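Chemist: Give me coordinates for this.
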Amino acid sequence: MAGNRDVRQGGFTLLELLATLAIVAILASVAVPGMQSLFTHNRIASDYNDIAGGLRQARSMAISEGESVSVTLAPREGGGWTLVVDGLDGPPLRESFRGSGVTRTWNVTFNEVGRLQCDSDSLCPEKKIEIADKTLWISPIGYIGKRNDDKTP
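Modeler: Coordinates of the predicted model:
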């Protein structure tokens, strides 16, 4: 048996390993740009949800304290955003230090029953806050979220 040279050993050849490595490299080059888009979309969705949560918190404060609460959403210098209750010392309601889609300052005031407050005694029109490619709607009665007819993803 010592002279039997027809025994084949298992394993991969160098050519098979290089071909597999080339296929993996091609697939990775296709997947990475898609992942970048996914990360950007998720960051914007996270900011949208954080801002909506902060506005809901401000509305709840107005109702529970029985007085108007004004909030300001503003971009941060160097990226990110901050949501603060006007006239209240202390930390902001919500903030983000990452770059985001908040590009301008927005002011919202909720009255003591949680409705949007405007300068006149009439019912305020709905307000929309644009966050990158998403739109956050605030109805005159204080609903905060996405409208049913809004096609934003």
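Chemist: contacts, neighbours, all on C-alpha from now
Modeler: OK.
Chemist: State the next helix or strand along the chain beyond the strand or helix carrying residue 62.
Modeler: Using DSSP states H and E, residue 62 maps to helix 14-65. Next helix or strand after helix 14-65 toward the C-terminus (DSSP H and E): strand 69-75.
Chemist: Next, the second sequence, to be compared with the first:
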Amino acid sequence: MRTRRSPRSRGFTLVELVVTIAVFALLLLAALPSLGTWTDNTRIRNVASSLLDGLQLARAEAIRRNQNVSFWLVNIDNPAVLSNDCTLSNISGSWVVSVNSPIGHCADAPSTDSSPMLVTGRAVGDAGGRVSVTAVLAAGSSTAANSVTFNGFGRLVNTTDAIGQIDITGPTSGATYRNLRLVVSPAGQVRMCDPDSGVATTDPRRC
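Modeler: Predicted structure coming up:
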């Protein structure tokens, strides 16, 4: 009596493998631009959220202490680490909250009596090379601003030279990003909004 042989299992041929790899490569190439834009949009959101946190912290600390407290944008050599080589800048995502100017003291320990009486700070990190930050006095202004000071009531003190608007945008010209904007009112209110003119006027995210 004959025994029936089971059919041999068949694997991929070389041609099938090459075709599969080629299709996968084409799909990957098609997805790369979208993936890059998505990554940059995430960086934009992270930097905007960090700056918003810093501004809100400065205001809250001023109210808590009943003392003028400032938010400063600072430039540092290594965007990943706050260091004492810091200078003030209106195009940096790194920031420090302190009573006095933190120039040369951004890495100092927090203190309530030793100048600059630093509260805290945050380096922009690896997003610094992929996100553009621009701080100006107010909407439509081209005058640079790098700090804002809140008083014990949470209102702005340096109204003539305080940051009124911070734009956080993507790195590539012509790309479609979800750019964000922070707006600081004279009353000290800080708001994150979307500057895209395509956002509906009734949308609360619209600037």
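Chemist: For the two chains, what TM-score is obtained?
Modeler: TM-score for the superposed chains, counting by TM-score structural alignment, normalised by the length of structure 1: 0.77, backed by 148 aligned residues with a Cα RMSD of 3.2 Å.
Chemist: ok, back up a step: what's the helix holding residue 62 of structure 1 packed up against?
Modeler: Where contact means 3 or more Cα pairs under 8 Å, 6 or more residues apart in numbering; DSSP states H and E, helix 14-65 of structure 1 is packed against strand 69-75, strand 81-85, strand 94-96, strand 106-110, strand 127-131, strand 134-138, strand 144-145.
Chemist: between the first one and strand 81-85, how big is the angle?
Modeler: Taking axes from the mean of the first three to the mean of the last three Cα atoms, to 10 degrees, one finds strand 69-75 of structure 1 and strand 81-85 inclined to each other by 170 degrees.
Chemist: can you list contacts of strand 69-75 of structure 1?
Modeler: For strand 69-75 of structure 1, contacts defined as Cα atoms under 8 Å, 6 or more residues apart in numbering pick out 55, 58-59, 61-62, 81-86, 102-112.
Chemist: Pick out the residue closest to the middle of structure 2.
Modeler: Closest to where the C-alpha atoms of structure 2 average out (Cα atoms, centre = their mean) is residue 47, at 1.1 Å.
Chemist: Let me know the distance separating it from residue 131 of structure 2.
Modeler: For residue 47 of structure 2, the distance to residue 131 of structure 2 equals 8 Å [Cα to Cα, to the nearest Å].
Chemist: list the residues that contact both of the two?
Modeler: With Cα under 8 Å, 6+ apart as the test, residue 47 of structure 2 and residue 131 both reach residue 168.
Chemist: so how many other residues sit close to the nearest residue to residue 153 of structure 1 once chain neighbours are set aside?
Modeler: Nearest-residue entry for residue 153 of structure 1: residue 134, 7.2 Å, with adjacent residues in sequence omitted and distances by Cα to Cα, 6 or more residues apart in numbering. Counted with other Cα atoms under 10 Å, residues neighbouring residue 134 of structure 1 total 17.
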